[in-house]
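Participant: Here's a sequence, model it:
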Amino acid sequence: MPLPRARQIVLAASERRRLKKLAYSRTAPYQQVVRIRIVLDAAHGYANARIALRRQVHIDTVRTWRGRYADQGMDGLKDRPRSGRPPRFSPAQRAEVKALACQLPAETGVPLSRWSSGDLAAEVTGRGIITAISASTVRRILAAAALKPWQYQSWVFIRDPDFAIKAGRVLDLYQRVWDGRPLGGDEYVISCDEKTSIQARCRCHPTLPPGSARMMRVNHEYDRGGSLAYLAAYDVHRSRVFGHCAPTTGILPFMTLVEQVMTQEPYASASRVFWVVDNGSSHRGKAACDRLAARFPNAVMVHTPVHASWLNQIEIFFSIVQRKVVTPNDFTSLDQVKDRLTAFERRYNETARPFEWEFTPADLEDLVARIERHEQKECSQQPPGHSHQPAALPTAA
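Facilitator: Alright, predicted model coming up:
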């Protein structure tokens, strides 16, 4: 009985260039590359046995992909649909898992603050929705719907009726504008705040440095050595930090920081120095503005809106301090904390550059417009006589 002849492959010039490009691709799937190289060898006139030897595959594999390409072209090199294992859970059961994940545990009578995959798996089986299901399967079901009930994001109501005006003033200052006019060369913007309760935790065993295949090791047990407050002022455009430590926050420590900055050049002889502060008790309200102006006539205090400390650039510097200086906390005394903060301040000032502030007045307008649309939508959905809460801003969890 004569053997079947190999299928002939004839390629056009454009088709050959396309296949060669794929055959030497570094990103295409390996199986696809092998199949394309089989087709190119066949078009070159090689026999099936020689192609199998060249590509280190079985001769039946060569016959399969050679024949499929001859019949269907590039579509013939794709995998055919496979039935696979039938799904264990019905669409209705998957929907019930997602619906349960979208409820607060307390509303369902479960004494938890938020769901985990394991908690959801136990609750689903306990209710008889599914006979048995693993936590990893629950996680895959939720991932398909972009649900992560174990995560949360906090938010806060806007209580300041002048939110847009106050926020706009701060953002204008970051762009060196005040009351619609550019700031002069002898006008400066200072961002200021306090970082409270920095503790001195003396570990019971020394911290071990990292080594080969080992991260830094910090002992869990420690003795408390007290706490202090770190007050800092940041020149927004000159990227320079001034700070000092105090036993606690208050009007006197804040004014000490102001004195430290305003008695040195170029601020002492500046025409105006704008101090951007939040609404903390040390510098809250008109009394704080008057107190600052009385001591330094060229100083202007500018408050961020209530619950909008994220508009204060000094918070970025404090986050750097938290990551690079305070964590992990291993200090023998408060004096060591002070020395470390002072040394880091000098180090930071040597290479600091202004922060790339991205929230602009245009972004503020978009945010206010979005909040107004949200409030109008809520008002239209509320029954008559129902009290309406102001819209909320997201904050970092």
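
Participant: Please count neighbours and contacts with C-alpha atoms only from this point.
Facilitator: Fine.

Participant: Lys98 against Arg140, yeah?
Facilitator: No. Contact criterion C-alpha atoms under 8 Å: Lys98 and Arg140 do not qualify, at 10.9 Å.

Participant: More neighbours: those two, which one.
Facilitator: Lys98 (20 against 13; other C-alpha atoms under 10 Å).

Participant: quick one: buried residues of the longest helix seen in the chain?
Facilitator: Secondary structure of the chain per DSSP state H: the longest helix is helix 361-381. Buried positions in helix 361-381, judged by neighbour count with 16 or more other C-alpha atoms under 10 Å: 361, 371, 375.

Participant: now do stretch 250-257
Facilitator: 253-255, 257.

Participant: mind listing which of these are in strands?
Facilitator: Taking DSSP state E, every one of the buried residues of stretch 250-257 sits outside strands.

Participant: Redo those residues as a markdown table? Include distance to Pro297.
Facilitator: Shown next, in a markdown table, are the buried residues of stretch 250-257 (distance: C-alpha to C-alpha, whole Å):
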| residue | distance to Pro297 |
| --- | --- |
| Pro253 | 19 |
| Phe254 | 17 |
| Met255 | 14 |
| Leu257 | 16 |
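
Participant: Thr332 contacts Ala200, correct?
Facilitator: Yes. Counting by C-alpha under 8 Å, Ala200 is a contact partner of Thr332 at 6.6 Å.

Participant: of these two, who's got more company?
Facilitator: Each of Thr332 and Ala200 has its neighbours counted (other C-alpha under 10 Å); Ala200 has more, 24 against 16.

Participant: mind checking the SS state of that one?
Facilitator: strand (DSSP: H, G, I helix; E, B strand; the rest coil).

Participant: ok, now which ones touch it?
Facilitator: Applying C-alpha atoms under 8 Å, 6 or more residues apart in numbering, we find Ala200 in contact with 224-227, 329-334, 337.

Participant: Alongside the first, I'd like the structure of this one:
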Amino acid sequence: MTRPGPKLVPLELTVVERAELERWVRRRKGAQDLAVRARVILACDAVADDGFPVSVTAVAEQAGVSVDTASKWRRRFLADRLAGLSDEPRPGRPRSVTDEQVADLIARTLESRPAGATHWSTRSMAAKTGLSQSTVSRVWRAFGLQPHRSETFKLSTDRSSPGKVHDVVGLYLDPPERALVLCVDEKSQIQALNRSQPVLPMMPGVPERVTHDYVRAGTTTLFAALDIASGRVIGSLHRRHRAVEFRKFLIKLDKQVPAHLDVHLICDNYATHKTEAIRRWLVAHPRFHLHFTPTGSSWLNLVERWFAELTSKRIRRGVHRSVQALEKDIRAWSSAWNEEPRPFVWTKTADEILDAVASYCRRINDSGH
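Facilitator: Below you'll find the predicted structure:
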């Protein structure tokens, strides 16, 4: 009895082809679709009991694919051998934007500005380059370009900046024994603001709304000392922020810190911290040691991070009809913080900070450093 159906052309795999197909099947991290195609071809190379090549139906059952799939890859292999098992280019519209156009777009974005504006938009750049707005947007996203954004920075011009960075960061990462490290600063000119009309409360689908204008009721100043170990804060409110008030705050710290501990204060370079009266007080209290951050480097003082928490969670959206009401809220928020204090953990070393600044200065052309 003769075999039904058309006679199949034998594959006749070479030793090299068989070894490569078996490697594709064993490869764990390879594409699984390529492994399936390899199994199909290996199954097609077998010979049935009647001496003819194994049928496509039997190959499909053995490889776990459809008959059409098995037939397709058998034909592709016969035509192009191993190269025929790779995916062909998918149909679709050919690429319309060249590499030169992309390079020109990036160069314009980085090196030029539009006439009459400070930065490019997708529309203005599309009009300038002749590309579509969506193409400009895709290229900017691919290369991480955001012309609409701008961030602020300030490099310290303090010649002793490296030494001060090492001094302050050293206190953060390796504080001295039998001593308390306190980050000290003033948050001055905190305004008691009362909205000109009542606040409209939040409702489902509608956020809280306040009037854009306000009535000023006065200002106050918060002196604060953040314990870097525990996160607790010692605060004092005054209507002014002169050396007189700073001296009163130092006296308060002297009373609240246990007498057997040295006190290391991290401060900025504000003039009230360096007056003759403050120097005399420090001489009379030798357990107090002042460590100054570099000029223009308030970010190095951890108490600024606590001030940011106070501002965002209590002051910015608060409504206060008087300075007394504002000070009451600040005291209440500080007391709640000290009930469950959370220290801010410093992680970067002084060398890492200075290396990052040096790297930035090398990247910009007109830093002057």
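
Participant: where does the TM-score land?
Facilitator: The TM-score (TM-score structural alignment, normalised by the length of structure 2) is 0.73; 343 aligned residues with a C-alpha RMSD of 4.2 Å.

Participant: Quick check: neighbours shared by Thr332 and Ala200 of structure 1?
Facilitator: Gly225.

Participant: In stretch 59-79 of structure 1, which residues are buried?
Facilitator: Those would be 59, 62-63, 65-69, 76-77, for stretch 59-79 of structure 1 by 16+ other C-alpha under 10 Å.

Participant: next one: it to chain centre, how far?
Facilitator: From the chain centre to the centre of stretch 59-79 of structure 1 is a distance of 47 Å (C-alpha atoms, centre = their mean, to the nearest Å).

Participant: Could I get the full set of helices for structure 2?
Facilitator: Using DSSP H, helices in structure 2 cover 15-26, 32-44, 56-63, 67-80, 99-111, 122-129, 133-143, 161-173, 243-256, 276-284, 303-310, 323-339, 350-363.

Participant: With Ala225 of structure 2 as the reference, name the closest of those.
Facilitator: helix 303-310 (7.0 Å; C-alpha to C-alpha).

Participant: how about that closest one, which residues of structure 1 does it hit?
Facilitator: Mapping helix 303-310 of structure 2 onto structure 1 (TM-score structural alignment) gives residues 314-321.

Participant: how big is the offset of that stretch relative to structure 2?
Facilitator: Superposed on structure 2, stretch 314-321 of structure 1 shows a mean distance to its aligned partners of 1.9 Å (mean C-alpha distance after the TM-score superposition for structure 1).

Participant: now for the longest helix of structure 1, which elements pack on it?
Facilitator: helix 163-174 (3 or more C-alpha pairs under 8 Å, 6 or more residues apart in numbering; DSSP states H and E).

Participant: The helix it packs on: what's the following helix or strand?
Facilitator: strand 177-178 (DSSP states H and E).

Participant: ok so, going back, looking at the contacts of Ala200 of structure 1, which is nearest Ala391 of structure 1?
Facilitator: Ser227 (36.8 Å).

Participant: Number of residues surrounding the closest one?
Facilitator: 18.

Participant: residues in contact with it?
Facilitator: Contacts of Ser227 of structure 1 by C-alpha under 8 Å, 6+ apart are 197-200, 247, 334.

Participant: what about it, distance to Ala343 of structure 1?
Facilitator: 18 Å (C-alpha to C-alpha, to the nearest Å).

Participant: Include distance to Tyr188 of structure 1 when you put the buried residues of helix 361-381 of structure 1 into CSV, please.
Facilitator: Putting those into CSV (distance: C-alpha to C-alpha, whole Å) gives the following:
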residue, distance to Tyr188 of structure 1
Pro361, 19
Ile371, 32
Glu375, 37
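
Participant: Which member of the residues you listed is positioned nearest Ser116 of structure 1?
Facilitator: Using C-alpha to C-alpha, those come closest to Ser116 of structure 1 at Ile371, 31.6 Å.

Participant: what about the closest one, distance to Pro297 of structure 1?
Facilitator: Counting by C-alpha to C-alpha - Ile371 of structure 1 and Pro297 of structure 1 are separated by 38 Å.

Participant: related to what we said a few turns ago, out of the helices of structure 2, flag the one nearest Ala192 of structure 2.
Facilitator: Closest among the helices of structure 2, once you apply C-alpha to C-alpha, is helix 323-339, at 5.5 Å.

Participant: Excluding chain neighbours, what is closest to Thr221 of structure 2?
Facilitator: In space, and not counting its chain neighbours, Thr221 of structure 2 is closest to Ser188: 4.3 Å by C-alpha to C-alpha, 6 or more residues apart in numbering.

Participant: Tell me how many other residues surround that neighbour.
Facilitator: 16.

Participant: That one against Gly218, yeah?
Facilitator: No. Proximity of Ser188 of structure 2 to Gly218 does not meet the contact threshold set by C-alpha under 8 Å, at 11.9 Å.

Participant: Give me the contacts around stretch 355-368 of structure 1.
Facilitator: Counting by C-alpha under 8 Å, 6+ apart, 164, 167-168, 171-172, 236, 239, 313 sit against stretch 355-368 of structure 1.

Participant: Out of those residues, which comes closest to Gly211 of structure 1?
Facilitator: Ser239 (35.3 Å).

Participant: wait, that closest one sits on Tyr348?
Facilitator: No. Contact status for Ser239 of structure 1 versus Tyr348: not in contact, 9.4 Å apart, counting by C-alpha under 8 Å.

Participant: if we can go back for a sec, I'd like to know which of the buried residues of stretch 250-257 of structure 1 is nearest to Ile51 of structure 1.
Facilitator: Leu257 (80.5 Å).

Participant: what's the matching residue for that closest one over in structure 2?
Facilitator: Looks like Leu257 of structure 1 aligns to Phe249 there (TM-score structural alignment).

Participant: Find the nearest non-adjacent residue to Val40 of structure 2, please.
Facilitator: Closest to Val40 of structure 2 by C-alpha to C-alpha, 6+ apart is Ala63, at 5.7 Å.

Participant: If you tally nearby residues, what's the number for the one you found?
Facilitator: 20.

Participant: which residues touch Arg50 of structure 1?
Facilitator: Neighbours of Arg50 of structure 1 in contact, by C-alpha under 8 Å, 6+ apart: none.

Participant: I'd like to know how far it sits from Val57 of structure 1.
Facilitator: Taking C-alpha to C-alpha, one finds Arg50 of structure 1 at 10 Å from Val57 of structure 1.
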